[in-house]
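got a predicted model here, sequence first, then my questions.
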Amino acid sequence: MKHLQLTLVITAFFMSFLACKQPEASEAGPMAATEFPELAKNMTIYEVNIRQYTPEGTFKAFSKHLPRLKELGTEILWIMPVQPIGEKNRKGSLGSYYSIKDYRAINPEFGTMDDFKEMVNKAHELGMYVILDWVPNHTAWDHPWITERSDYYAKDSIGNIIYEADWTDIALLDHTNPKTRIAMIDEMKYWIETTDIDGFRCDHAGHEIPLYFWEEATDALDPLKDLFWLAEWDEPRMHLEFHTTYNWSVLHATEAVAKGEESAASLFELMEKDLARYGHSPYRMLMTTNHDENAWAGTVFERYGDGHKAFAVFIFTSYGMPMIYSGQEVGLDKRLAFFEKDSIDWNDKMDLTPFYQKLVKLRKDNQALWSGEYGAIPERIDAGNEYVMAYSRKKGNNEVVVVLNLSSKEQQVQLQVSGTGKDYMSGEDVDLANVRQLKPYQYIVIAK
């Protein structure tokens, strides 16, 4: 009986100790009151192109921009691939980030592994999260697996390793082979344990990659750390394992609207179909540009013209999770070369930084605009002008009303709401009942 009493006393002591002990922040990571995906419900993703970010094109040079990005308000930094680039069958003089020669090494052009770790640590100290662009679909032709583990690769009928489309600089992997999956997950584990990254942006996440690979990957890696998972894929099934997927459909639809090929009303119809197909909970990443669009389709000015700001307002307020590409916040007005050195000009000639700061803050501060189930589904509030998109999002006591003219001409509008408020973007007082005409690409945002 005495032994039992002693055991109960000791047990009560340790339970009391554990209850009183406060959780400690990791040495390199920010304190998280919640976990992903909830943690990211009001965050903005920022894509980092290390090669083109500075004239030096290094981690150290980019790290000097971290305080500026903190001030911009972005909290998730997506770092494009940082590993050495294959030399065999290389495209251009520097090659593609996505032709990886060694998963566990650093591209010497960017710096060292210690430089990368220091960059991650600085981001964490500023309260930002770092996700690494991961390429599980293929490797470079001079990756050691080509000669040492050719069974990891997809092959044609006569046993030759194959590549994807016209991307002759990469060799396609075979993830139906369990050994390939085990090896790939082990490489991903290395980066979590060695550099303390916070997740992955997964390239071609559904292309020639079975979903059971991602089931195995998340099962193995999530216990190591609370991770954020972003899939470069536009398919509902990916949300079984990923927090966020690409919304290519909305991106291309906004481009079509800007060209006059589709109506603004078609965007609302597309959103409704997307929500019906994916549900309200999944995070859908929205953008007007990224490294692919900029390099191959053109700048936001080429694709959206004078409407680039109106469409950015749509991306930040409609639904989903917004993303900003390197240089977008200062009006990147050239197609960055993909296989060569081509530095970003950080001279903000159009003074766009305050504009994007406002959008990031607007979304962060207004619960109605948060991602997935944490925000509100948009409700249309205009009488149906095909060039105008007007909607309201309500969550709890928070409501945000957005009115957009997505055309280059003045438009008449009749709103089905009333009330007064201050336009968040211009600072002007607005009486919604008296909004009858919109200037070309005019936008009104009222947060209540």
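Sure, I can see it.

only C-alpha atoms for contact and neighbour calcs from this point on.
OK.

which one is residue 330 nearest to, not counting chain neighbours?
residue 348 (4.5 Å; Cα to Cα, 6 or more residues apart in numbering).

burial check on that neighbour, number of neighbours?
By other Cα atoms under 10 Å, the residues close to residue 348 number 14.

what strand or helix carries it?
Assigned by DSSP states H and E, residue 348 belongs to no helix or strand.

residue 387: what's it in contact with?
263-265, 405-407, 411 (Cα atoms under 8 Å, 6 or more residues apart in numbering).

wait, what's in contact with the residue lying closest to residue 207 once chain neighbours are set aside?
Leaving aside its chain neighbours, residue 207 sits nearest to residue 137 (7.2 Å; criterion: Cα to Cα, 6+ apart). Contact analysis of residue 137 by Cα under 8 Å, 6+ apart lists 172-173, 203-205, 207-209.

next: residue 76.
So residue 76 contacts 43-46, 128-131 (Cα under 8 Å, 6+ apart).

how much space separates it from residue 170?
Residue 76 sits 28 Å away from residue 170, going by Cα to Cα, to the nearest Å.

again, but for residue 375
For residue 375 relative to residue 170 (Cα to Cα), the value is 40 Å.

compare the two (neighbour count), which wins?
The residue with more neighbours, out of residue 375 and residue 170, is residue 170; 27 against 24, by other Cα under 10 Å.

ok so, going back, JSON lines for the contacts of residue 137, including distance to residue 426?
Formatted as JSON lines, the contacts of residue 137 follow (distance: Cα to Cα, whole Å):
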{"residue": "172", "distance to residue 426": "50"}
{"residue": "173", "distance to residue 426": "51"}
{"residue": "203", "distance to residue 426": "38"}
{"residue": "204", "distance to residue 426": "40"}
{"residue": "205", "distance to residue 426": "40"}
{"residue": "207", "distance to residue 426": "44"}
{"residue": "208", "distance to residue 426": "47"}
{"residue": "209", "distance to residue 426": "47"}
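
from those, keep the buried residues only.
Buried by 16 or more other Cα atoms under 10 Å: 172-173, 203-205, 208-209, out of those.

give me every residue that touches the residue lying closest to residue 130 once chain neighbours are set aside.
Among residues not flanking residue 130 along the chain, residue 77 sits closest, at 4.8 Å (Cα to Cα, 6+ apart). For residue 77, the contacting residues are 45-48, 128-131, by Cα under 8 Å, 6+ apart.

presented hereafter is structure B, for comparison with structure A:
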Amino acid sequence: MWWRDGVIYQIYPRSFQDANGDGVGDLAGITSRLPYLADIGVAAIWISPIYPSPMADFGYDVADHAAVDPLFGTLADFDALVTAAHDLGLKVILDFVPNHTSERHPWFLEALNSPQSSTRDWYIFRDPAPDGGPPNNWLSEFGGSAWARDPVSGQYYYHAFLPEQPDLNWRNPAVVGAMHDVMRFWFKRGVDGLRIDALLHVMKDAAFPDNPPDPDFREGMNPYRRLLPLYSCDTAEVHGVIAGMRRVAEEFPDRLLIGEAYLPFDRLAAYYGREGGGVHLPFNFALIQAPWTARALDDLIARYEASLPEGAWPNWVLSNHDRPRIAGRVGPDQARVAAMLLLTLRGTPTLYYGDEIGMAQVEVPPERVMDPWEKRVPGLGLGRDGARTPMQWDGGPFAGFSTVEPWLPLADDFTEVNVQVEKAGPFSMLTLTRSLLALRRSRAALARGSYRSLGAQGGLLAYLRETEGERLLVALNLGGDPLALALPDGGPKGEVLLSTFCDREGEAVNGALALRANEGVVVALG
């Protein structure tokens, strides 16, 4: 299975490469940069939504699930991208948005015609509460009530996100059939996998009871957390929906399903499904949310490994389009250590575009904010624009991303932090990332080996990756002071394969390993 061995690279298409000079990235731009991605050594690209959309939520409000928005190009451009990627040995994963559509989707426009329209039951319409208000107290992820009133019928429709994103009714067999056909449409075009958006939300409790208050909620938190979403997401029935999607994927050889699910480990494990009937990889976002300490990370990894069902394959994510970049969370020095962590843990890593060069989280001025979440719930740091800024290819005008002002501002440091500069730098973040990716490809212990913690002490996190005949030690200094680690099992000899400073390859290690501040190393043990 290709996805067990390789690294997935996430592309936010608006921000990767603009080929037509309109300030927004597109499919032709992605295609032009595929040689770079093949060269650094990733196995697959995951492309966030490219569907026709009014862009209320930048593509996650889908108006047609089986087409390409002209902003990004055409279906022919997409087919050319898939062909070029496959020619370079790259797999292509596409975002699949089954929970909701755009309010401008033909299905929803028809549903609004009348309560008797042919697609009315494709969505979730409910009568008002006795007081005329929303049917229950469910909240939108993006702020406020999750119910919007249809002024014509007086009923309310449900939207887990924006009012412009009405939720589909997956209890209706016609919806199930239509969305399964969407999956088949893209698989037939050569797509190697689908990343399923908002998977937790697809099934709701049919009785629509009120959600209970969250006793841990405090003012200043995301207002969505006022309630525990017991009945509006992560219901038991979602697993039947996933099993149906898995059956569709298995109509095609070697296809991958990834599920977006922000959940504790004990609940996340269920998304692998019984007897392989779930998604192949329920996304594990724990590193995004974890305290950056050796003890916390050691405990997190152990709990995740212990939670996995038999035969399940782990996965790890450091950054994505919805959360602040890793360099913004831990700083540029620790971002190098974090890269080594991500790319040496057991399982499939997902690398977010720009993290391979250490792109920063950008402070977007209020007048340039684009994210609807930030606009609806301002002042709480929920905005996602800062993690979606244009890829920094070179130090020229607009960082080589476009020939015009991009849709989001560039980072102030783009003249120093960019692909062109870092390609030539023997100690750069890009050099480190390429070396880590090469090490994963050449060392079976990193690609498929077991994981064994050596514990955490102070700022030191250490673990072994082992296969028969190969033992690799990974030691990470998560602090700003030098540390020393005694080698395991009485101190066998070893050799440094890679340091996050890119300057110790081949160094002999005998009995103990010295780590500089903010340094990680991989050592082959004799």
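Here it is on my side, so go on. Since the model is a prediction, treat every value here as computed from it, not as a measurement.

aligned partner of the residue nearest to residue 207 of the first structure in the second structure?
Counting by TM-score structural alignment, residue 137 of the first structure lines up with residue 99 in the second structure.

report the separation between that match and residue 14 of the second structure.
According to Cα to Cα, residue 99 of the second structure and residue 14 of the second structure sit 22 Å apart.

how deep is residue 521 of the second structure tucked in, by neighbour count?
For residue 521 of the second structure, the count of nearby residues is 26 (other Cα under 10 Å).

name the SS class of residue 3 of the first structure, please.
Recorded secondary structure, residue 3 of the first structure: helix (DSSP: H, G, I helix; E, B strand; the rest coil).

what's the neighbour count on it?
Neighbours of residue 3 of the first structure (other Cα under 10 Å): 8.

next one: residue 488 of the second structure
15.

just give me the match in the first structure for it.
So, by TM-score structural alignment, residue 488 of the second structure is matched to residue 416.

residue 296 of the second structure against residue 287, yeah?
No - in this structure, residue 296 of the second structure is not within contact of residue 287 by Cα atoms under 8 Å, at 10.1 Å.

who's more crowded, those two?
Of the pair residue 296 of the second structure and residue 287, residue 287 is the one with more neighbours under other Cα under 10 Å, namely 19 against 13.

could you list every residue that touches the equivalent of that one over in the first structure?
The alignment partner of residue 287 of the second structure in the first structure, by TM-score structural alignment, is residue 250. The contact partners of residue 250 of the first structure, by Cα under 8 Å, 6+ apart, come to 267, 270-271, 286.

ok, now how distant is the alignment partner in the second structure of residue 329 of the first structure from residue 36 of the second structure?
Counting by TM-score structural alignment, residue 329 of the first structure lines up with residue 356 in the second structure. Distance, residue 356 of the second structure to residue 36 of the second structure, using Cα to Cα: 12 Å.

which of those two has more neighbours?
Taking neighbours as other Cα under 10 Å, residue 356 of the second structure and residue 36 compare with residue 356 leading, 23 against 12.

doesn't the more buried one belong to a helix?
Yes - secondary structure of residue 356 of the second structure (three-state DSSP): part of a helix.

what about it, distance to residue 341 of the second structure?
13 Å.

could you do residue 296 of the second structure as well?
14 Å.

ok, now residue 7 of the second structure?
Residue 7 of the second structure is 13 Å from residue 341 of the second structure, by Cα to Cα.

please apply the same query to residue 8 of the second structure.
15 Å.

tell me where the stretch 251-400 of the first structure has strands.
Taking DSSP state E, counting those that start in this stretch as the test, the strands found in the stretch 251-400 of the first structure are 283-286, 321-325, 379-380, 388-395, 398-405.

among those strands, which is nearest residue 115 of the first structure?
Of all the strands of the stretch 251-400 of the first structure, it is strand 321-325 that lies closest to residue 115 of the first structure, at 22.3 Å by Cα to Cα.

what do we get in the second structure for residue 220 of the first structure?
Under the alignment (TM-score structural alignment), residue 220 of the first structure pairs with residue 248 of the second structure.

sec struct for its match, please.
helix.

that one - how many residues pack around it?
16.

that one against residue 185, yeah?
No - Residue 248 of the second structure is not in contact with residue 185 according to Cα under 8 Å; the separation is 11.0 Å.

so residue 230 of the first structure is in which element?
strand 228-231.

tell me which residues in stretch 245-254 of the first structure are buried?
In stretch 245-254 of the first structure, counting by 16+ other Cα under 10 Å, buried: 245-248, 250-251, 253-254.

cool, and stretch 439-446 of the second structure?
Neighbour counts over stretch 439-446 of the second structure (16+ other Cα under 10 Å) mark 439-441, 443-446 as buried.

next, the distance between the ends of that stretch.
Length of stretch 439-446 of the second structure, first residue to last, Cα to Cα: 8 Å.

so it aligns onto which residues of the first structure?
Against the first structure, stretch 439-446 of the second structure falls on residues 362-369 (TM-score structural alignment).

stretch 173-186 of the second structure now?
Under the alignment (TM-score structural alignment), stretch 173-186 of the second structure falls on residues 178-191 in the first structure.

after superposition, how close is the matching stretch to the second structure?
Here the mean offset of stretch 178-191 of the first structure against the second structure after fitting is 1.3 Å, by mean Cα distance after the TM-score superposition for the first structure.

what comes up buried for that stretch?
Of all the residues in stretch 178-191 of the first structure, those buried under the rule 16+ other Cα under 10 Å are 180-181, 184-185, 188-189, 191.

the host helix or strand of residue 212 of the first structure against the second structure, how far on average?
Using DSSP H and E, residue 212 of the first structure maps to helix 211-221. Helix 211-221 of the first structure, aligned to the second structure and superposed, deviates on average by 1.9 Å (mean Cα distance after the TM-score superposition for the first structure).

show me the contacts for residue 254 of the second structure.
Residue 254 of the second structure neighbours (Cα under 8 Å, 6+ apart): 1, 192.

ok so it is a helix residue?
No - counting by three-state DSSP, residue 254 of the second structure is not part of a helix but coil.

just give me the neighbour total for the counterpart of residue 61 of the first structure in the second structure.
Under the alignment (TM-score structural alignment), residue 61 of the first structure pairs with residue 29 in the second structure. Neighbour count for residue 29 of the second structure, taken as other Cα under 10 Å: 23.
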